[in-house]
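S.K.: could you work out the structure for the sequence below:
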Amino acid sequence: MYNTPTTQISVDGRVFYVKRDDLADPFLAGNKFRKLHALLQTPPQKLDKIISYGGTQSNAMLAIAAMCRKKNWHFAYYTKPLSNTQKNENYGNFFHSKKLGMEHVEIEEPYYKDFVASMRLRMDERTFVVDQGGAVEEARLGLEVLAEEIRGSALDVPSLATPSGTGTTALFLALSLPEYKVYTTPCVGNSEYLKKQMSALHPLPQNLIILEPKKKYHFAKPYKEFLQIQQKLFSSGIEFDLIYAPSMWMALLEQTQEEILYIHSGGVSGNESMLARYRQKGFL
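M.R.: Predicted coordinates:
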């Protein structure tokens, strides 16, 4: 693990700083680079297999596939049934994960939740389960490393920001850096859903501030305003993902005023498939 650089950008006349965790690795980058820290430090001979589950746009899926390729571990990923179109796409996170050696297993929808709930009952000591989105207690170790990098940078900002799926990154970052305000915004569900996900890992600290989007957005769907903010950010010199970053940046520009360090959560590998969806919608 190495200390990723920080870049200063200007957006709508405001100064922001960006912690470039997206530069850690082409596939194993962003917040997944941090969440998988404990596994990345695990000697290859200690494990044989990693299991995870979720959707086929998942950045965690791709990061785990890249890690397992490096470690020579077998990676099995479970999803609900996919369409033939999804299975045969030759771009995007699912395609790249399969190229990295991921075994894809479909579970019929009526049995999916029960299968996930019982997953650990069938594993041995040489198998490790990574919950959807990397929402595991072990993720805290990597976020503590990130916290030390931020402290060591001596950057004079009062606040940090990172978008949330499960909220794991924002939660552990806030716990590790109580001297900062940590902004996040729910990208899956609403604030109550996000609080429930984070509270399952740890009680919420007072310095964690959830910015509620002004409009309800459905996860991973194309929106013109998401494309517009992503293109505006790209003109500043940095590419951000089209699923998580737009909602966070819109909330920051609308609801905050101070200088902020944004933790780049990666995910740009998924832009290829998302841009194809924007073209289908006629937004490009």
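S.K.: only C-alpha atoms for contact and neighbour calcs from this point on.
M.R.: Noted.
S.K.: what about the spatially closest residue to residue 229 that is not a sequence neighbour, which helix or strand?
M.R.: Nearest in space to residue 229, with sequence neighbours left out and distances taken as CA to CA, 6 or more residues apart in numbering, is residue 246 at 6.0 Å. Assessed by DSSP states H and E, residue 246 sits inside helix 245-255.
S.K.: the structure of the following sequence is requested for comparison with the preceding one:
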Amino acid sequence: MAAASPLLQELPEPVAAAHGVRLLLWRDDLANPDLPGNKARKLKYNLAAARQQGHHTLLTFGGAYSNHIAAVATAGRLFGFKTIGLIRGDEPVIGTPLNPTLTQTVADGMALHYLDRQAYRRRAEPAFIAEQLAQFGPAYVLPEGGTNQLALPGCAELVAEIRQHVTFDVLAVAVGSGGTLAGLLTGLAGESHAVGVAALKNGGFLRDEVDALTQRTTSEKFTNYAVQTDYHCGGYAKYSAELLAFIEQFRTRHGVLLDPIYTGKLLLAVLDMIGNGHFRRGSTVVAIHTGGLQAWAGWEARFGGRTR
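M.R.: Here you go, the predicted model:
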């Protein structure tokens, strides 16, 4: 049985009971109200490195609705860094209101600059980054999504935190860039199993990304994981009627709001996998709610209406 924790929640789903699987949800979205979820974990050691290197500014990249952009802006406000966000897309016409995500980043003190898609494709090139630093001044550079070698240790710490409360067989997490899954694998160190659910279409490349991250960080390539690529619901930031209905039903059953980009797809996948006999009878599966709920405000702005 799980030790009491406000972050660990039983999910009494009929399909799990029928297949003899114990399903729990780790509420990392509640771990830090000001900076929730996996983005805080990815930033933890990067912020320490920025401070150690004497930087006062963080510079990063992202889309106009990015959880990462929102998190960096919040971290800058909380920890005393100036922040610069290089945003994919055209600069809004003067007088046009910003979307809710960017409105909040500006309120948190982030300076926004826009890159056309051709320029944005160069975001990882050293020469392009040097050009940005020459323009904006010295800064600690964070990659799109926050995934780098220093992101992994913060995510790895989650494994020990969960193990304090429950013995599990499988950790399940949504996958965008692969950083959180890679961090979990380094924390698992070959013990137990991990499942990543790709939030984007054609996610077969993610295994190579995860392997590269763990090898650079620990010199190890892990085999105790799988990446599921069939639950993207149309692609990154895409959705289906089934997904939105599932999110609404899940909140009704469990009092937990999932986001439509990552965690909704994760739980939809996990329950389908249980129903298909993917997990052995008697196993304990912990799905991780990585936050991302700020996405709902942008979702409403883009598509109208929301599951709340």
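S.K.: rewinding a little: where's the counterpart of the residue nearest to residue 229 of structure 1 in structure 2 relative to residue 74 of structure 2, distance?
M.R.: Superposed on structure 2 with TM-score structural alignment, residue 246 of structure 1 falls opposite residue 264. Counting by CA to CA, to the nearest Å, the gap from residue 264 of structure 2 to residue 74 of structure 2 is 24 Å.
S.K.: likewise residue 244 of structure 2?
M.R.: Per CA to CA, residue 244 of structure 2 is found 28 Å from residue 74 of structure 2.
S.K.: hey, where'd the helices end up in structure 2?
M.R.: For structure 2, the helices defined by DSSP state H cover 14-18, 38-52, 67-79, 100-107, 117-120, 126-136, 151-163, 179-188, 206-218, 241-254, 263-275, 295-303.
S.K.: re earlier: wait, the match of residue 246 of structure 1 sits on residue 249?
M.R.: No - using CA atoms under 8 Å, residue 264 of structure 2 is not in contact with residue 249; the gap is 10.9 Å.
S.K.: and these two? Which one has more around it.
M.R.: residue 264 (24 against 15; other CA atoms under 10 Å).
S.K.: distance of the more buried one from residue 181 of structure 2?
M.R.: Distance from residue 264 of structure 2 to residue 181 of structure 2, by CA to CA: 17 Å.
S.K.: what of residue 249 of structure 2?
M.R.: Residue 249 of structure 2 sits 27 Å away from residue 181 of structure 2, going by CA to CA.
S.K.: for residue 162 of structure 2, same thing?
M.R.: To residue 181 of structure 2, residue 162 of structure 2 is 15 Å away according to CA to CA.
S.K.: so those two - more neighbours on which side?
M.R.: Per other CA under 10 Å, whichever of residue 162 of structure 2 and residue 181 has more neighbours is residue 181, with 30 against 20.
S.K.: contacting residues for the aligned partner of the more buried one in structure 1?
M.R.: Matched to structure 1 by TM-score structural alignment, residue 181 of structure 2 sits across from residue 170. When contacts are counted by CA atoms under 8 Å, 6 or more residues apart in numbering, residue 170 of structure 1 touches 161, 162, 163, 164, 182, 183, 184, 208.
S.K.: rerun at 10 Å
M.R.: 31, 143, 160-164, 176, 182-185, 198, 208-210, 263 (CA atoms under 10 Å, 6 or more residues apart in numbering).
S.K.: before we move on, what about residue 242 of structure 1?
M.R.: So residue 242 of structure 1 contacts 220-223, 226-227, 229-231, 267-268, 270-272, 274-275 (CA under 10 Å, 6+ apart).
S.K.: now, which of these sits nearest residue 126 of structure 1?
M.R.: Nearest to residue 126 of structure 1 out of these is residue 267 (CA to CA; 28.7 Å).
S.K.: buried residues in stretch 39-54 of structure 1, which are they?
M.R.: 39, 40, 47, 48, 49, 50, 51, 52, 53, 54 (16 or more other CA atoms under 10 Å).
S.K.: that stretch: end-to-end distance?
M.R.: Terminal-residue distance, stretch 39-54 of structure 1 (CA to CA): 19 Å.
S.K.: ok, now stretch 130-149 of structure 1?
M.R.: 25 Å.
S.K.: how much space between the match of residue 181 of structure 2 and residue 181 of structure 1?
M.R.: For residue 170 of structure 1, the distance to residue 181 of structure 1 (CA to CA) stands at 11 Å.
S.K.: joint contacts of the two?
M.R.: Shared contacts of residue 170 of structure 1 and residue 181, defined by CA under 10 Å, 6+ apart, are found at 160, 161, 208, 209.
S.K.: residue 134 of structure 1: which of these is nearest?
M.R.: Closest to residue 134 of structure 1, out of all of these and judged by CA to CA, is residue 161, at 18.7 Å.
S.K.: quick check, the closest one in contact with residue 260.
M.R.: Yes - counting by CA atoms under 10 Å, residue 161 of structure 1 touches residue 260, with 6.9 Å between them.
S.K.: what about those two, which has more around it?
M.R.: residue 161 (25 against 22).
S.K.: which residues touch the aligned partner of the more buried one in structure 2?
M.R.: Residue 161 of structure 1 maps onto residue 172 in structure 2, with residues paired by TM-score structural alignment. Listed by CA under 10 Å, 6+ apart, the contact partners of residue 172 of structure 2 are 25-26, 181, 184, 193-197, 225-227, 266-267, 269-270, 285-289.
S.K.: just the buried ones from the residues you listed, in PyMOL syntax?
M.R.: Selecting only the buried entries of the contacts of residue 172 of structure 2 in PyMOL, with 16+ other CA under 10 Å as the criterion:
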select buried, resi 25+26+181+184+193+194+195+196+197+225+227+266+267+269+270+285+286+287+288+289
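S.K.: give me the subset of the contacts of residue 172 of structure 2 that lies in strands.
M.R.: When DSSP state E is applied, the contacts of residue 172 of structure 2 are split such that 25-26, 193-197, 225-227, 285-289 fall in strands.
S.K.: so which of these is the closest to residue 206 of structure 2?
M.R.: The closest of these to residue 206 of structure 2 turns out to be residue 227 (CA to CA; 7.5 Å).
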